[in-house]
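Trainee: just coords:
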């Protein structure tokens, strides 16, 4: 499958990052099954624990607009660097709840690309099924 479109939009989202402390800009983009795209960029804060990652910003924006996990076709995560930018643990936990297990997650850099999913990124995730 060709993920060029969603990767390009995630790269564009990097331009909207607010990263004055780390200068590490990350972009994420969700391609929805209805053909729309929802992007997010990281937004830092001087109180570093209040920083919000691109992945969570994109997912929260989608859910805020009424979309749910079954509406998401794929997700791309990018940073303008040579190496891949895998999601942090907090993002993986949110992704485990808000994405279907086998939704393609494309990690892309200037030189590399990897298609994975949350089941591979976070095996044995703690999810709502533990409460049901």
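Mentor: Cool, got the structure. Because the structure is a prediction, the values reported are computed rather than measured.
Trainee: Every contact and neighbour count from this point should use C-alpha atoms.
Mentor: Fine.
Trainee: residue ranges for the helices of this protein, please.
Mentor: Here the chain has its helices, by DSSP state H, at 4-14, 54-64, 89-98, 118-121.
Trainee: Now do the first one: which elements does it pack against?
Mentor: Contacts of helix 4-14 with other secondary structure elements, assessed using 3 or more CA pairs under 8 Å, 6 or more residues apart in numbering; DSSP states H and E, are made with strand 26-32, strand 37-41, strand 72-79.
Trainee: so what's the residue nearest to the spatial centre of the chain closest to, chain neighbours aside?
Mentor: By CA atoms, centre = their mean, the mean C-alpha position of the chain lies nearest to residue 55, the distance being 3.0 Å. In this structure, residue 55 finds its nearest non-sequential neighbour in residue 28, 5.4 Å apart by CA to CA, 6 or more residues apart in numbering.
Trainee: Next up, a structure to set beside the first:
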């Protein structure tokens, strides 16, 4: 599959995950599609809670699902998000906690973060661009 076709497929999967979001408070749905080094795709959506601190982001949901299934090496993630009822989504960048979780399981230089409004309107960043001066596991060696 061509690189752009692969990116678009991952974005489509993120939109699929976004439909599953549980957002009764913010009404802001986020979907993530995480691709492993072997090409397996793990979906995640944001899951809110009346106790706001117990809410989980889509990106972490995808990573935790993957890790719980034995996968710990990843190539890229596509993220989409926006308010319910809005026709177009916005670029939805991951929060700082999600960026830190990504840094735990990736090579921040090579791991790609795709922020998309649609399969035709998206930007690709390295995690290093989104998390400069990251605190990495190697700091604990």
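Mentor: Perfect, thanks for sending it. Everything quoted here is computed from the prediction, not taken from an experiment.
Trainee: TM between them?
Mentor: Superposed pair, TM-score by TM-score structural alignment, normalised by the length of structure 1: 0.92. Supporting alignment: 130 aligned residues with a CA RMSD of 1.4 Å.
Trainee: about what we covered before: minimum distance to residue 20 of structure 1: which of the helices of structure 1 has it?
Mentor: When these are compared by CA to CA, helix 4-14 sits nearest residue 20 of structure 1, at 13.2 Å.
Trainee: Tell me who's in contact with the counterpart of the residue nearest to residue 55 of structure 1 in structure 2.
Mentor: Structural alignment (TM-score structural alignment) places residue 28 of structure 1 against residue 32 in structure 2. Counting by CA atoms under 8 Å, 6 or more residues apart in numbering, residue 32 of structure 2 touches 13-15, 17-18, 43-45, 58-59, 62, 77-80.
Trainee: Quickly note the distance from the aligned residue in structure 1 for residue 137 of structure 2 to residue 26 of structure 1.
Mentor: In structure 1, residue 137 of structure 2 lines up with residue 128, judged by TM-score structural alignment. Distance check for residue 128 of structure 1 against residue 26 of structure 1: by CA to CA, to the nearest Å, it reads 28 Å.
Trainee: Looking at the two, which one has more neighbours?
Mentor: residue 26 (29 against 9; other CA atoms under 10 Å).
Trainee: contacting residues for that one?
Mentor: With contact set as CA under 8 Å, 6+ apart, residue 26 of structure 1 has these partners: 11, 13, 14, 17, 41, 42, 53, 54, 77, 78, 79, 80.
Trainee: Contacts only, for the fifth one.
Mentor: Right, residue 41 of structure 1. Contacts were defined as CA under 8 Å, 6+ apart; by that measure residue 41 of structure 1 touches 13-18, 25-28, 53-55, 57-58.
Trainee: Among the contacts of residue 32 of structure 2, which one lies nearest to residue 93 of structure 2?
Mentor: Once CA to CA is applied, the member of those that ends up nearest residue 93 of structure 2 is residue 79, at 7.4 Å.
Trainee: Verify the stated contact: that closest one with residue 116.
Mentor: Yes. Contact criterion CA atoms under 8 Å: residue 79 of structure 2 and residue 116 qualify, at 6.3 Å.
Trainee: what sits in contact with each of these two?
Mentor: By CA under 8 Å, 6+ apart, the residues touching both residue 79 of structure 2 and residue 116 are 11, 92.
Trainee: which one of these two has more residues nearby?
Mentor: More crowded of residue 79 of structure 2 and residue 116, by other CA under 10 Å: residue 79, with 31 against 26.
Trainee: Pull the contacting residues for the corresponding residue of structure 1 for the more buried one.
Mentor: Under the alignment (TM-score structural alignment), residue 79 of structure 2 maps onto residue 77 of structure 1. For residue 77 of structure 1, the contacting residues are 7, 10, 26-29, 54-55, 85-87, 105-108, by CA under 8 Å, 6+ apart.
Trainee: please redo it, this time with the cut-off set to 7 Å
Mentor: 10, 27, 28, 29, 106, 107, 108 (CA atoms under 7 Å, 6 or more residues apart in numbering).
Trainee: and the gap between the residue nearest to it when sequence neighbours are not counted and residue 79 of structure 1?
Mentor: Spatial nearest neighbour of residue 77 of structure 1, excluding adjacent residues (CA to CA, 6+ apart): residue 28 at 4.4 Å. Remark: distance between residue 28 of structure 1 and residue 79 of structure 1 (CA to CA) = 9 Å.
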